[in-house]
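S.K.: need a structure here:
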Amino acid sequence: MLVILAGVYGLIAGLAAPRAVDFATAGSSSAQSPARRGQGYGLGVGGLLCGVCASTAYQVGWRPELVLWLASAWLLAVLACVDLAVRRLPDLITLPLAALVVAGLALASQLSGDGGSFGAAVLGGGLLAGGYFLLFLAVPDGIGFGDVKTALTTGAIAG
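M.R.: Got it, this is the predicted structure:
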């Protein structure tokens, strides 16, 4: 039942992604609105998120982190769509997402006795963000600072 609920959440969240992308890219002259790409855009993101959320629920089960992973999956999907539309990762999404993941992992570590450790998550986020920062300094035209901020989130999730 949990897997089905997570899959339905992913589908509905994916259908909402085009509006979120339009909101995040408002004012950008280079943005191509997802609404102009056709109705299949939201369905495609919804189908992808349906699979991601269902498989995440299958692997994680009933744990406090599941809520965080499902919310993060949607925000990361929106972030990927924004990146495709305008070739940048806006602070409007990257910074709140990093704060959400770190705060959510701190809370989840207090609620559950098993699973990963909060220290490992912070270390993973710091190491990946540090590596991306070094790449940003070495090749500033090849990687943007939005990638560095997103590395903090993905490193914490992986840690």
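S.K.: make it CA atoms for all contacts and neighbour counts henceforth
M.R.: Will do.
S.K.: Please name the nearest non-neighbouring residue to Trp74.
M.R.: Ala13 (6.5 Å; Cα to Cα, 6 or more residues apart in numbering).
S.K.: Just list the residues touching that neighbour, thanks.
M.R.: Neighbouring residues of Ala13 by Cα atoms under 8 Å, 6 or more residues apart in numbering: 46, 49, 74.
S.K.: Show residues contacting the host helix or strand of the first one.
M.R.: Assigning secondary structure by DSSP states H and E places Gly46 in helix 40-60. Applying Cα under 8 Å, 6+ apart, the contact partners of helix 40-60 are 2-18, 34-35, 66, 69-70, 73-74, 77.
S.K.: Please repeat the previous calculation with a cut-off of 7 Å.
M.R.: Outside of helix 40-60, the residues within contact range by Cα atoms under 7 Å, 6 or more residues apart in numbering are 2-4, 6-8, 10-18, 34, 66, 70.
S.K.: now swap in stretch 109-125 and tell me
M.R.: 64, 105-106, 151-159.
S.K.: JSON lines for the residues you listed, including distance to Gly42?
M.R.: Formatted as JSON lines, the contacts of stretch 109-125 follow (distance: Cα to Cα, whole Å):
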{"residue": "Pro64", "distance to Gly42": "28"}
{"residue": "Leu105", "distance to Gly42": "29"}
{"residue": "Ala106", "distance to Gly42": "32"}
{"residue": "Ala151", "distance to Gly42": "26"}
{"residue": "Leu152", "distance to Gly42": "27"}
{"residue": "Thr153", "distance to Gly42": "24"}
{"residue": "Thr154", "distance to Gly42": "24"}
{"residue": "Gly155", "distance to Gly42": "27"}
{"residue": "Ala156", "distance to Gly42": "28"}
{"residue": "Ile157", "distance to Gly42": "25"}
{"residue": "Ala158", "distance to Gly42": "27"}
{"residue": "Gly159", "distance to Gly42": "30"}
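S.K.: Would you do the same for the sequence below? I want to compare the two.
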Amino acid sequence: MTTLQPLLPLLTGASALLGLLVGSFLNVVVHRVPAGASVVSPPSACPACGHAIRRRDNVPVLSWLLLRGRCRDCSAPISARYPLVELATAVLFGVAAVLAVTATSDRASQSTAAQVVLLVALLWAMGMSVALTLIDTDTHTLPNGVVYPSAVVLAVLLALVSALDGDWGALGRAAIGAAVLGIAYLALALAVPGGMGLGDVKLAVVLGLVLAYLGWGPLAVGAFGAFVVGGTVALALLVSGRARWRGGLPFGPSMLVGAWLGIAFGDGLWTGYLRVLGVA
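M.R.: Down below sits the predicted model:
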């Protein structure tokens, strides 16, 4: 097996650079998808004066700095959120690359092509995570326009990894994980009306697919981690007086953070847990 480990610095840097570009696009997605608008047309324009944004003013982070956070035509302020999202996406794409290479380096018989496709799948999952976290925070929704395409793309990419690797067991495990996590969230949504939305249920299916493909450990830790993160955030907001007990906090961001904790630490934590139980 040829591992991508020696290429880790290059892949991390390239993924971070890609993240800058994707982050710029995600700003458009976060703004337009909840409104039901196209993400490709019309071209981006200043909301204050309506002037189309020039290409030279659309370079991630750099353009905002050169313009000093203001529109070139009308001097209206441009939110610092735009470059922050671009920078955050760059960092998170670099993290996703490290996690992808780490995950594949521990798997015997995985081909280089399969490792690259899995890297692409995790980068897509990270882009989805950034977009849905921002949208759910802003609007308390998880739009089908992001969730459905992500489900299809990730399913196809993971199936391709299995085809390149001959590891169809992982794909079967992914299907089981998607079903189990989706059914669990559906049961919660039905048992506690208003506690979970159908958007959470749909996202659970997508996350279950990815987590279970990587292993039962990532699935278990990712699923449990969502409630740990959600509970911690809710408690912090309640203590600080920024939320009420029935304030309707969005749960999607907690699900996504929990999933990435599962991807990063799931195998190790799950193995340690089984050893404590004396079954590993």
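S.K.: For the two chains, what TM-score is obtained?
M.R.: The TM-score (TM-score structural alignment, normalised by the length of structure 1) is 0.83; 154 aligned residues with a Cα RMSD of 2.5 Å.
S.K.: The residue nearest to Trp74 of structure 1 corresponds to which position in structure 2?
M.R.: Matched by TM-score structural alignment, Ala13 of structure 1 corresponds to Val22 in structure 2.
S.K.: same check, this time on Leu137 of structure 1
M.R.: When structure 2 is aligned by TM-score structural alignment, the residue opposite Leu137 of structure 1 is Leu190.
S.K.: Then Val102 of structure 1?
M.R.: Match for Val102 of structure 1 (TM-score structural alignment): Ala155.
S.K.: what's near enough to touch its match?
M.R.: Listed by Cα under 7 Å, 6+ apart, Ala155 of structure 2 has no contact partners.
S.K.: Enumerate the positions of stretch 13-33 of structure 1 that are buried.
M.R.: Of all the residues in stretch 13-33 of structure 1, those buried under the rule 16 or more other Cα atoms under 10 Å are 13-22, 24-25, 31-33.
S.K.: Out of these, flag the one nearest to Gly142 of structure 1.
M.R.: Set against Gly142 of structure 1, the nearest of the buried residues of stretch 13-33 of structure 1 by Cα to Cα is Ala31 (20.2 Å).
S.K.: Which other helices and strands does the longest helix anywhere in structure 2 contact?
M.R.: In structure 2, taking DSSP state H as the definition, the longest helix is helix 112-139. Under the contact criterion of 3 or more Cα pairs under 7 Å, 6 or more residues apart in numbering; DSSP states H and E, helix 112-139 of structure 2 touches helix 8-32, helix 81-105, helix 144-165, helix 252-277.
S.K.: Quick one: closest of those helices to Phe224 of structure 2.
M.R.: Shortest distance between Phe224 of structure 2 and these, using Cα to Cα, is found for helix 252-277: 7.3 Å.
S.K.: okay, the angle between the closest one and helix 112-139?
M.R.: Here the directions of helix 252-277 of structure 2 and helix 112-139 differ by 130 degrees (axes from the mean of the first three to the mean of the last three Cα atoms, to 10 degrees).
S.K.: Which residue numbers in structure 1 does helix 252-277 of structure 2 align to?
M.R.: Going by TM-score structural alignment: helix 252-277 of structure 2 matches no residues.
S.K.: in that helix, what's buried?
M.R.: 252-267, 269-270.
S.K.: what about the nearest residue to Leu5 of structure 1 once chain neighbours are set aside, neighbour count?
M.R.: Sequence neighbours aside, Ala54 is the residue nearest to Leu5 of structure 1 in space, at 7.8 Å (criterion: Cα to Cα, 6+ apart). By the criterion of other Cα atoms under 10 Å, Ala54 of structure 1 has 22 neighbours.
S.K.: Would you quantify the distance from Ala17 of structure 1 to Val52 of structure 1?
M.R.: Noted for Ala17 of structure 1: a distance of 15 Å to Val52 of structure 1, by Cα to Cα, to the nearest Å.
S.K.: can you check Gly104 of structure 1 too?
M.R.: 19 Å.
S.K.: How about Leu111 of structure 1?
M.R.: According to Cα to Cα, Leu111 of structure 1 stands 24 Å off from Val52 of structure 1.
S.K.: Please apply the same query to Asp114 of structure 1.
M.R.: 23 Å.
S.K.: Comparing these two, which shows the higher neighbour count?
M.R.: Legend: neighbour count by other Cα under 10 Å for Asp114 of structure 1 and Val52, higher for Val52 (20 against 10).
S.K.: ok, the residue in structure 2 that Val82 of structure 1 lines up against - contacts?
M.R.: For Val82 of structure 1, the aligned position in structure 2 is Ile135, judged by TM-score structural alignment. Each residue near Ile135 of structure 2 by Cα under 7 Å, 6+ apart is listed here: 30, 141-142.
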